[in-house]
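J.: let's see this in three dimensions:
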Amino acid sequence: MARSFTSQDLIALPRLSSAEAVVLATQLLTTADVRQKELKQRELPPSIRRSKGRLEAALRTLEAVTRPQGAAAGTKSKVIADRAVDNAWSAALDWVSAWCKLPPERNPHREEVLQLHELVFKDRLNFTKLPYKVQWKESKDRLDAIAAGRHDKTFKKLGGEVFLTHLQEAHEAYGRALHITAPKPEEAPAADVRGALQAVLAAIRDYATRAAAHADPDEPGSEALSAALLEPLATWESRPAAPGDEASAEGEAEPAGPGEATQAPGEELADPAADPA
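T.: From the prediction side, this is the model:
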């Protein structure tokens, strides 16, 4: 049986989750950038430079698929829209309430303002504490009542058009964020975190192989450069293995749980719990 001597066979890496792989790869790249500035020549050796580029590309992909996205981003947009519509109604209530407090001789439109207050703010802002979709319905009912009662003219007479416009815009944005007045976008395919992690690990092995191969006792400075480039990997402190991660007496990993990969000899086992779904 033929032996294989590729970088993937020769370089043994510590156990790395996707987050840890991002950290280690970033450290390696940062160290390479610093050492390159210290070199008299303008560039790192060509083979190391090309390998560094491949590691940078693999790292960008892993960072992209492990960023918060999907449901988390959707929930955040709903919270932001809910706060905006709550603040818009609160501002309108403050404005209407202020006009209601003026004496009749100072407010010729007092009756209209009182009607508006009774129509929209009879229960003040209690409706803003309701579940999102119910609150949207209550908000819509109040805006519809303002339009039906022609109280848009009341806002205009008293210089409150900006409050009504702000309310309408916040309400429209709220409906879109809740996917009531706008369809819910199609969900993006599940990110291949494991694949991106394996690509970074392969790129680290390739980079480490080329950095180590650069050391030549007959070439001044090459051994120092090689050691410096590999320093983040050489000094990396592996996390303790979790219960059940230990290899059996036969040298094989324990059976993997759902969503995990079985560790083969010489291959790292990522921690699925550390990767976002």
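
J.: C-alpha from now on. contacts and neighbour counts both.
T.: OK.

J.: return the residues in contact with the closest residue in space to Ile48 that isn't next to it in sequence.
T.: Counting by CA to CA, 6 or more residues apart in numbering, Ile48 lies nearest to Arg210, which is 5.8 Å off, once chain neighbours are set aside. By CA atoms under 8 Å, 6 or more residues apart in numbering, the contact list for Arg210 reads 47-48, 51.

J.: contacts only, for Ala81.
T.: With contact set as CA under 8 Å, 6+ apart, Ala81 has these partners: 170, 173-174, 177.

J.: among those, which two are most distant?
T.: Ala170 and Ala177 (10.4 Å; CA to CA).

J.: mind checking which of the contacts of Arg210 land in helices?
T.: Using DSSP state H, the members of the contacts of Arg210 that fall within helices are 47-48, 51.

J.: do a quick rundown of the strands in the stretch 51-200 of the chain.
T.: With DSSP state E, counting those that start in this stretch, there are no strands along the stretch 51-200 of the chain.

J.: Val23 is in what secondary structure piece?
T.: Element membership of Val23 [criterion: DSSP states H and E] is helix 18-38.

J.: quick one: buried residues of that helix?
T.: Across helix 18-38, burial judged by 16 or more other CA atoms under 10 Å covers 18-22, 24-29, 31-32, 36.

J.: turn these into TSV, including distance to Val120.
T.: Output for the buried residues of helix 18-38, formatted as TSV (distance: CA to CA, whole Å):
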residue	distance to Val120
Ser18	52
Ala19	51
Glu20	54
Ala21	56
Val22	53
Leu24	58
Ala25	58
Thr26	56
Gln27	59
Leu28	61
Leu29	60
Thr31	63
Ala32	64
Gln36	67
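
J.: identify, from those residues, the entry nearest to Glu63.
T.: Closest approach between those and Glu63, by CA to CA: Val22, at 7.0 Å.

J.: surely that closest one and Glu63 touch.
T.: Yes. Val22 is within contact range of Glu63, at 7.0 Å (criterion: CA atoms under 8 Å).

J.: spit out the residues that contact the two alike.
T.: Common contact partners of Val22 and Glu63 (CA under 8 Å, 6+ apart): none.

J.: quick one: buried residues of the longest helix anywhere in the chain?
T.: Identified as the longest helix of the chain according to DSSP H is helix 71-100. By 16+ other CA under 10 Å, the buried positions in helix 71-100 come out as 77-78, 81-82, 84-93, 96-97, 99-100.

J.: one more to put side by side:
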Amino acid sequence: MNLGFYSSIARPALFCLPPEKSQLLAELLLQQTTISKSFSKFFYFEDEILQTNLAGLKLKNPIGLAAGFDKNIKFLPSMEHLGFGYVTGGTITKEPRPGNPSPRLLRIKSDKSLINSMGFPGEGLESAATRLENLPRNPETIRVVSISGTTTKDIVACQTTIQRFCSALEINISSPNTAGLRIFQQKPKLLELLAALNQNKKVPIFVKFPPFQVDSKESIPEETQDIVEACIECGIDAVTLANTIPVEDKRLAVGKGGLSGAKLFENTLSMVKSLRVSYGSEILVNACGGISTG
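T.: Sure thing, here's the model as predicted:
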């Protein structure tokens, strides 16, 4: 088994299926931890030069799995055996959600990208907590869990329950496919949320930002500055920069979604650079978007 097998056999076979069915098939396979363990030697690479620290968490390498792949925490142990420095489960919400209607996932093969309008489909907090409590952990891989909601009360409820089972929490205030989240992109509401989270905090907290476009002067939009400054004021451990880029596409049932994949890489670099130029070491940055190789 090697990457040649994936590119010549597995990938073409999966791409014969609609995107969500490919995902479901992958999920079924990944729930068999023995399969991922048998493949782990092909993905594992260790070198001290790759080790890094994020908010006090020691990572064996800086490449992580973003939230969204394992929404219901069904196969995190398998992902933890595939060479990542950290894996992020979720996003988890307090109540179960059906998500948006299908079609809600598109492949853009020419750009090695996806457009999704999933809308946080998930089984809810109770189900996720039960799984997290019983799933084995790989001590070499940091486990992060993404949580979200449309009220401070719901997000704090997720934090209180989930933080016992992970090394860090990521607060998703930026999914372009979920109604009601934008309220936390307003500084007063975000300050209120972060203050409430700090009262219950047991593990590091990351805040996942919406993407932004950097102008020729490398300046940051005012609304993004408000989010950064709220995070700094509240002592948030790191920011994840950034979520998918909102796009319109009539092939999706809701007509719009979030773009992810290789096409995001240059904008991710620009966002990280502009944030670092503006804020220096005041805030740690976890880059997300378009990263396909270490």
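
J.: just give the TM-score of the two.
T.: Scored against TM-score structural alignment, normalised by the length of the first structure, the superposed chains reach a TM-score of 0.18; 91 aligned residues with a CA RMSD of 6.5 Å.

J.: quick one on the thing from earlier: and which of the buried residues of helix 18-38 of the first structure is nearest to His117 of the first structure?
T.: Closest to His117 of the first structure, out of all of the buried residues of helix 18-38 of the first structure and judged by CA to CA, is Ala19, at 54.1 Å.

J.: from Ala64 of the first structure, how far off is the closest one?
T.: 12 Å (CA to CA, to the nearest Å).

J.: over to Ser222 of the first structure?
T.: 35 Å.

J.: between the two, who's got more neighbours?
T.: Each of Ser222 of the first structure and Ala64 has its neighbours counted (other CA atoms under 10 Å); Ser222 has more, 18 against 13.

J.: packing partners of the longest helix along the second structure?
T.: Identified as the longest helix of the second structure according to DSSP H is helix 265-279. Packing partners of helix 265-279 of the second structure (3 or more CA pairs under 8 Å, 6 or more residues apart in numbering; DSSP states H and E): strand 238-241, strand 284-287.

J.: how about the ones you listed in a markdown table, adding distance to Thr34 of the second structure?
T.: Converted to a markdown table, these look like this (distance: least, CA to CA, whole Å):
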| stretch | distance to Thr34 of the second structure |
| --- | --- |
| strand 238-241 | 31 |
| strand 284-287 | 30 |
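
J.: out of those, which is closest to Leu59 of the second structure?
T.: Of those, nearest to Leu59 of the second structure by CA to CA is strand 284-287, at 12.3 Å.

J.: what's the closest one packed up against?
T.: When contacts are defined as 3+ CA pairs under 8 Å, 6+ apart, strand 284-287 of the second structure packs onto strand 238-241, helix 265-279.

J.: quick one: the ones you listed as CSV, columns for mean neighbour count too.
T.: Listed next are those as CSV, based on neighbours: other CA atoms under 10 Å:
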stretch, mean neighbour count
strand 238-241, 22
helix 265-279, 17
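
J.: which stretch among these comes nearest Gln225 of the second structure?
T.: Taking CA to CA, helix 265-279 is the member of these nearest to Gln225 of the second structure, at 9.0 Å.

J.: Glu20 of the first structure and Ser7 of the first structure, how far apart?
T.: 20 Å.

J.: same check on Tyr207 of the first structure?
T.: From Tyr207 of the first structure over to Ser7 of the first structure (counting by CA to CA), the distance is 9 Å.

J.: between these two, who's got more neighbours?
T.: A count of neighbours by other CA under 10 Å puts Tyr207 above the other of Tyr207 of the first structure and Ser7, at 28 against 17.

J.: please tell me how far that one sits from Leu10 of the first structure.
T.: Tyr207 of the first structure is 12 Å from Leu10 of the first structure, by CA to CA.

J.: repeat for Leu233 of the first structure
T.: Applying CA to CA to Leu233 of the first structure and Leu10 of the first structure gives a distance of 15 Å.

J.: which of the two has more residues huddled nearby?
T.: Leu233 (18 against 14).

J.: helix or strand for the more buried one, which one?
T.: Per DSSP H and E: helix 222-234 holds Leu233 of the first structure.

J.: how near is the nearest residue to Leu114 of the first structure once chain neighbours are set aside to Trp89 of the first structure?
T.: Nearest residue to Leu114 of the first structure, sequence neighbours excluded (CA to CA, 6+ apart): Cys100, at 6.2 Å. As judged by CA to CA, Cys100 of the first structure and Trp89 of the first structure stand 16 Å apart.

J.: what's the answer for Ala234 of the first structure, then?
T.: 59 Å.

J.: returning to that earlier point: just the buried members of the ones in helices among the contacts of Arg210 of the first structure?
T.: Buried among those (16+ other CA under 10 Å): 48, 51.

J.: which of the ones in helices among the contacts of Arg210 of the first structure sits closest to Ala73 of the first structure?
T.: For these, the nearest to Ala73 of the first structure is Ser51 (34.3 Å; CA to CA).

J.: how about the closest one, what does it touch?
T.: Counted by CA under 8 Å, 6+ apart, Ser51 of the first structure has contacts 203, 206-207, 210.

J.: do the same with Leu143 of the first structure
T.: Gln168.

J.: for Arg142 of the first structure, what are its contacts?
T.: Going by CA under 8 Å, 6+ apart, Arg142 of the first structure touches 119-120.

J.: right, I mislabeled it, should have said Leu119 of the first structure
T.: Applying CA under 8 Å, 6+ apart to Leu119 of the first structure gives the contacts 142, 145.

J.: how about the helices and strands packed on strand 284-287 of the second structure in TSV, adding distance to Thr52 of the second structure?
T.: Putting those into TSV (distance: least, CA to CA, whole Å) gives the following:
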stretch	distance to Thr52 of the second structure
strand 238-241	14
helix 265-279	17
